[in-house]
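Q: Sequence plus predicted model, see below.
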Amino acid sequence: MSNFEKRPLGALLTGDGTQFRVWAPVADDVTLVLDGSEGDDARSERLDMEPAGAGYFERFVDGLGPGTRYRFDLGEAPEPFPDPAGRFQPEGVHGPSEVIDPSSYDWQTADWGGVAQENLVFYELHVGAFTPEGTFDAAREKLGFLKDLGVTAVELMPVGAFPGTRNWGYDPAAFFAPDHTYGRPADLQHFVDAAHAEGLAVFLDVVYNHFGPDGAYAGAFAPFFTDKHETPWGQAVNLDDTHSEGVRHFFISNALYWLEEFRFDGLRLDATNALVDDSDPHFLEEMAVRVGEAFPDQKRYLIAEDDRNARHLIDPRGGSGKAGRPDEEGSPPEGRVGYGLDGVWADDFHHQVRNLTAGDDLFYFADFTDTTAAEIAETLRRGWFYTGQYASNFGKERGTTTEGLAPERFVVCIQNHDQVGNRPAGARLTEDISMPLYRAATAVLLFA
């Protein structure tokens, strides 16, 4: 039984009412604040939560159903907070959470068998920018177009609720709530269902390495950060310090939630190199184990974004059941005992293509100057280019061998949201090179 099943977080419909559960290990007491609902049975009252051990507080409210809006009062803040595991934020990340019935959606693709990993061809999609309407429903209407392109999988950029009405999704605030500007949770379920009906797998990009700067109230409930480690965003997410068990539970529950209630085929794990964890097993290994336990009959993929070219991410777990520690260079541990993830986004191919075709040579592109076609071919054969050579941008040796790893374990591209959006003018590769050269690069990608 997964953590999500043993101690699910948030507001869950149970029998004739709703079970509320929140993790607040540093709070003396927690009060459930019912803000009413849009129906005729609106209730507005304050109810004491009951301590349930390990920092969890619970309360069952009889007769309370979907649509109820609620918050939690920790006693010290001037206003109650939304639920860190709330399933929907109808008024945005600063407003109350809403009780959702995930079983209300009538799935039409119960016999969906997924797409084999070797057949995955991704289309990265931002729900807000993909159509003029910027909604799940509008994107759903374009699934036939995507199928005709020849892709076999849609990767949604993060959809968790964010502050404001426009965002890439990498400023996560409400991790369990599809953003209200895109639609309601049932609309996202409908999108996934319709994609499956078209034969398309659907992956979700999730961000567990940092919180956004506004509306991320989970940090008010528990010590989600630690000063043991630093990341590009500041203090690291607390995966190995005091109270880290609850933090790990929160994020693994979140992964299982998206995979179970929305039937995503897999997750892209953003910047796993910033998930710093000195405990054993590593957080990523624990996640892989929990996902495997929760889905024994149909594969759910976990694919890391990681710039270290470190094979321990995707090497299988060892016989001891615990991954060994990678060294400081990101090399696989002795015996190649790994975390058991399914794949990794590999950037070397992209960087080489940009250098060869557009001449990019600044920052990390400096490690790929004077790229040759033969070097690109070698990268495609082995998955990534750096397998232990010195990389000036990193200031050390980078990468590990890929010997024995199947090609489908590596996801490569010639453009993605980072490589376009992080450019000063947002230039795509098509704006920097001729169309014949772009077609040639695309052909290399498609036939790789």
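A: Yes, it's here. Numbers count the residues shown, from 1 in each chain.
Q: going forward, measure contacts between C-alpha atoms and count neighbours the same way
A: Will do.
Q: what sits against the closest residue to residue 150 other than its chain neighbours?
A: The shortest distance from residue 150 to any non-neighbouring residue, by Cα to Cα, 6 or more residues apart in numbering, is to residue 121 (7.9 Å). By Cα atoms under 8 Å, 6 or more residues apart in numbering, residue 121 lies in contact with 150-153.
Q: ok, now with 6 Å
A: Residue 121 makes contacts with 151-153, as judged by Cα atoms under 6 Å, 6 or more residues apart in numbering.
Q: Could you do residue 300 as well?
A: Residues near residue 300 by Cα under 6 Å, 6+ apart: 265-266.
Q: then this one, side by side with the first:
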Amino acid sequence: MIIEDQMPVPGVRFNESGRASVAVWAPEAEQVKLVLQKDQSRIPLEKGNLGFWTLQTDALKPGDLYEFTVKEELLPDPATLSQPQGVHGPSCAYNLNQFAWTDNSWANHSLKDYIIYELHTGTFTADGTFASMEEKLDYLVDLGVNAIEIMPVSQFAGPGNWGYDGVFPYCVQDSYGGPKALQQLVNACHEKGLAVILDVVYNHIGPEGNVLSQYGPYFTEKYNTPWGNAINFDDAWCDGVRQYFSENVLMWFRDFHIDALRMDAVHAIKDMSPVHILQEMRMKVDALLAETGKKHFLIVEMDLNDTRFIKPLTEGGYGMDGQWIDEFHHALRVSSGQEKSGYYSDFEPITSLAKSYKDAYVFDGLYSDHRKRKFGVKADGRPGEQFVVFSQNHDHVGNRMLGERTSQLVSFEMQKLLAGAVFVSPYLPMLFMGEEYSEPNPFMYFVSHTDPELAEAVRKGRKREFAAFHLEGEAPDPMSEETFGNSKLQWELVDLGPHQVMLQYYKKLIALRKQESTLHNADREAIAVEADEANETIVVRRWSNKQEVVAILNFAKSDREFTLPEGQNAWRKLIASSDALWNGAGNVPDSVANNAISVPAESFALFTNSGS
């Protein structure tokens, strides 16, 4: 029997006349009813194809609280847009079309132009809301970044969570301001020239308030993940699950005007279908782009060093526009003298970083002692704009026991060197909130579960995790309000002493990245890298049609002598982190005689031999 495969958009949507279209996927239910809290009326839904139940009604209005009954149990909408009473409360109908957008003239930046600023809504400001974030947009514009990446906003339990415990992928966290406040924030960003990247989680659903399995087989026992059973992308009844998540992608782009998605840990998505779920998402996004003429990007975090994810569909790839490369971070970290424990043990100071500059992946078919196997493939042919690099991010700060930022782990001079190392790469640079002014507050792991047993399990798990590292002291209580509060940025520091110096230094680096044609270029072929492991230095040479630049990275604790390459023109300094202007140890000359230069310890210097 052939069944019509047209599937509705999950959840509640309103048409121009205000009539609600309701769709719920519950393939094994015998009856589904819409329950309106305002009068406790119960309206049956009609069973359709492929497990969907639908309803057209005038009884449900925007702002109304509602639930569904499935197997006689009262549950929030699995595709709810708003949970004003938290994950355990009723859903609230929201009309996605009611917001008055003023960003019609907005055009997303080209991916190669992105300079990204990652932030966590709850700790970016004292209030921890989208509205208070709006008040900082002028600061970000002045800093020079042109894209903000917001950590996940899907509804989680309580007010304090990284966001990766979200249980309603369509819903916008109530403590942040809900869906309208997010639309307002995106609109304000676009008015100021800022693109918005949203971090989304399609590899698991959080533990508290997760009702999906009560509606249907959203999960499968075929695969195990670090979070339990995998999301069902290829088992029985998977079509409804695939529709649920692929429509979620379209919603963020179409209804919230999000410019790009960063998909969390896609290596944990288990799918052996002929068309991988990421490919399906790519195809649906491509159809949306053709319809609207807009640009939207799909960026993934993955731990596989597998170019299949970022190759276009026409080459048999999954069609993702870009990816984070943690290996650049790992190599940069050990080059700065930080410890080589855990997964950092695979990386060598200097040489691994030099390889990542040239090859993106450090492990591209090489044997990994940490993994006990050969790992990765070569990234040949993939342009630099497909790789996002950073000296720190939420993971590599927050997953430390005490959540120390780089500012607490290395010297002021080394912080400037690490920043320079990121901005001279042929990849997309990303900052983690506060690093630009050397924020000293930690960014710790925190949750706000309301289930006491779950909260205690998280506490014990966190202690157990770090006991294996034989670290002194105890991990901060992730449930503590103090842990959450101590992770907030201290904006009063921005204008003070060395913090102001660091901020100005970052502004200069960002300006150079935009102004200098070679730094702005993402050509991975136009780069030469010379590593000197014994002297703890790297020289990065990049060129374009109009310009050549040389970056000197001295990770050593003493000065180092260098000879710059021969060229038709004299080399002139663009920036040197050791200059007095940046509270450094000594000025590097503005021009270089005889191509010989001395670069102070733990410093970064950048030269050019031609105009911009």
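A: Okay, I see it. Just so it is clear, the structure is predicted and the values come from calculations on it, not from any experiment.
Q: quick revisit: which of the contacts of residue 121 of the first structure has the most neighbours?
A: residue 153 (24 neighbours; other Cα atoms under 10 Å).
Q: what does it align to in the second structure?
A: Mapped onto the second structure by TM-score structural alignment, residue 153 of the first structure lines up with residue 147.
Q: ok, which stretches of the stretch 201-350 of the first structure are strands?
A: 201-206, 225-231, 234-237, 266-269, 301-305, 343-345 (DSSP state E, counting those that start in this stretch).
Q: export these to a markdown table and tack on distance to residue 409 of the first structure and mean neighbour count?
A: Shown next, in a markdown table, are the strands of the stretch 201-350 of the first structure (distance: least, Cα to Cα, whole Å; neighbours: other Cα atoms under 10 Å):
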| stretch | distance to residue 409 of the first structure | mean neighbour count |
| --- | --- | --- |
| strand 201-206 | 15 | 24 |
| strand 225-231 | 26 | 16 |
| strand 234-237 | 27 | 20 |
| strand 266-269 | 13 | 22 |
| strand 301-305 | 9 | 22 |
| strand 343-345 | 4 | 24 |
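Q: Let's have those in CSV, adding distance to residue 352 of the first structure.
A: Shown next, in CSV, are these (distance: least, Cα to Cα, whole Å):
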stretch, distance to residue 352 of the first structure
strand 201-206, 25
strand 225-231, 26
strand 234-237, 30
strand 266-269, 23
strand 301-305, 18
strand 343-345, 15
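Q: among those strands, which is nearest residue 396 of the first structure?
A: strand 225-231 (18.1 Å; Cα to Cα).
Q: now that closest one: which residue numbers in the second structure?
A: Aligned using TM-score structural alignment, strand 225-231 of the first structure spans residues 219-225 in the second structure.
Q: quick one on the thing from earlier: what distance do you get for the residue nearest to residue 150 of the first structure to residue 55 of the first structure?
A: Remark: distance between residue 121 of the first structure and residue 55 of the first structure (Cα to Cα, to the nearest Å) = 43 Å.
Q: Can you pull up the most central residue in the first structure?
A: residue 206 (1.3 Å; Cα atoms, centre = their mean).
Q: The second structure: which residue goes with that one?
A: Superposed on the second structure with TM-score structural alignment, residue 206 of the first structure falls opposite residue 200.
Q: ok, now residue 289 of the first structure?
A: Using TM-score structural alignment, the partner of residue 289 of the first structure in the second structure is residue 283.
Q: Start from the N-terminal end of the first structure and give the helices.
A: Using DSSP state H, the helices found in the first structure span residues 3-6, 127-130, 136-140, 143-149, 185-197, 218-221, 244-261, 283-294, 348-358, 373-382, 417-421, 429-432, 435-446.
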